[in-house]
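Chemist: Provide a 3D model corresponding to the input given below.
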Amino acid sequence: MALHGHGTRSRQVLGPARPGGAPRQVEVRVRRYRCQACGATCTVAPWEVWTRRLYSLAAIAWALALWAVVGLGLAAVRGRVSPWVHVGATSARRWRTPRAWVEAVAERRLLVRVRPWPRGWAARRAAAHVASTVAGHAPPSAPSPPLAVQAFWGAVHAA
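Modeler: Take a look at the predicted model:
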């Protein structure tokens, strides 16, 4: 199967560059390739970019850990992960995205190395399971605990 370059495009990714860093929005270049035999395309992106996700994998793991392990409210977590300071009036106090991430993990569409948890667990408890599992994938060179920091650095290896 022969692939050839089909072009590049930009993609916006949200999240801090390091645990506790300022939230940012960065533009990353992704490369598309087309199979010359069947015409299918594939996209190649940096590790922190996940299909159909606006936030980096590290930012997702960090947010889940801050919410479920550290115990911050979702508005406080959003302030540490999202660079967007303007949100709609109905979502100013409630951020649904972390619950959607937990659901995506449960459905094996995100952080696929995380083992399933028992049915009926509340989203926050499941998020703690996700964060602690991802933290276990942090490389030995990652900064030492707390668990939220380990989750940030372990995200790439838990994908």
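Chemist: for the rest of this, base every contact and every neighbour count on C-alpha atoms.
Modeler: Will do.
Chemist: helix/strand/coil for residue 5?
Modeler: Put simply, residue 5 is strand when judged by DSSP: H, G, I helix; E, B strand; the rest coil.
Chemist: tally of neighbours for it?
Modeler: Here the number of neighbours of residue 5 (other CA atoms under 10 Å) works out to 12.
Chemist: from what I can see it touches residue 32, true?
Modeler: Yes: assessed by CA atoms under 8 Å, residue 5 is found in contact with residue 32 at 6.2 Å.
Chemist: so the residue nearest to residue 123 when sequence neighbours are not counted is in which element?
Modeler: Distance criterion CA to CA, 6 or more residues apart in numbering; nearest residue to residue 123, sequence neighbours excluded, is residue 99 at 6.1 Å. Element membership for residue 99, per DSSP states H and E: helix 97-106.
Chemist: the structure of the following sequence is requested for comparison with the preceding one:
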Amino acid sequence: IHQWLSESTMPEGISSDDSAKLKRQSKAYFAFDDELWLHAKPYPTKIILELKERIELLAFAHNSSLHRGIFPTTKTLAQRVFWPSLAADVRKWIEACPECQKYARTGNQALSIPQVPNSLFTQIYLDALRMPPGAGFIYLVLARDALTGWVEGKPFKHLTSES
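Modeler: Here you go, the predicted model:
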């Protein structure tokens, strides 16, 4: 696309179908000062092809935004430049940044406070277990007090609401 827009010549060995496709795709771009730009709103966006330039821009945008994270850095870059893997590159850059990982907000959430019952046997947990065959009993129902942890169990032949 850059060659077509800057020199008005097609790359060598390109078929007529590919040539027509390239001409259609190139309408979204323009060349200026030997650089490729994308027609974007509200301002044109520069296409970054060189890896070295991408790394410099990533470092500058990330450090100048005071390590604010993936979305602010991506937004800052996307308003000015474009390359196909911009969002993925920003994510990798920030995941590799030791300062961002040190001060990341994830995992720094307030701990939940457990609720403790006021007195014995006011909160009880029940559980029913299927036992191995033997002695005619099939089920074991366990009750545990939430405050003390005291457990009592009773075997049953049938598991119904009445039992």
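Chemist: got a TM-score for the two of them?
Modeler: Superposed pair, TM-score by TM-score structural alignment, normalised by the length of structure 1: 0.24. Supporting alignment: 64 aligned residues with a CA RMSD of 5.1 Å.
Chemist: how much space between residue 32 of structure 1 and residue 9 of structure 1?
Modeler: As defined by CA to CA, to the nearest Å, residue 32 of structure 1 lies at a distance of 8 Å from residue 9 of structure 1.
Chemist: more crowded one of the two?
Modeler: When residue 32 of structure 1 and residue 9 are compared for neighbours, residue 32 comes out ahead with 17 against 11, by other CA under 10 Å.
Chemist: and the closest residue to residue 7 of structure 1 other than its chain neighbours, how far from residue 14 of structure 1?
Modeler: Spatial nearest neighbour of residue 7 of structure 1, excluding adjacent residues (CA to CA, 6+ apart): residue 32 at 5.5 Å. Look at residue 32 of structure 1 and residue 14 of structure 1: by CA to CA, they are 21 Å apart.
Chemist: got it, and residue 31 of structure 1?
Modeler: According to CA to CA, residue 31 of structure 1 and residue 14 of structure 1 sit 19 Å apart.
Chemist: which one's more surrounded, the two?
Modeler: Set residue 31 of structure 1 next to residue 14 and count neighbours by other CA under 10 Å: residue 14 wins out with 23 against 16.
Chemist: wait, the more buried one touches residue 58, no?
Modeler: No: between residue 14 of structure 1 and residue 58 there is no contact under CA under 8 Å: 10.0 Å.
Chemist: contact partners for the residue nearest to residue 7 of structure 1?
Modeler: Residue 32 of structure 1 sits next to 5-9, 41-44 when contact means CA atoms under 8 Å, 6 or more residues apart in numbering.
Chemist: helix or strand for it, just tell me which one.
Modeler: With DSSP H and E as the test, residue 32 of structure 1 turns up in strand 25-35.
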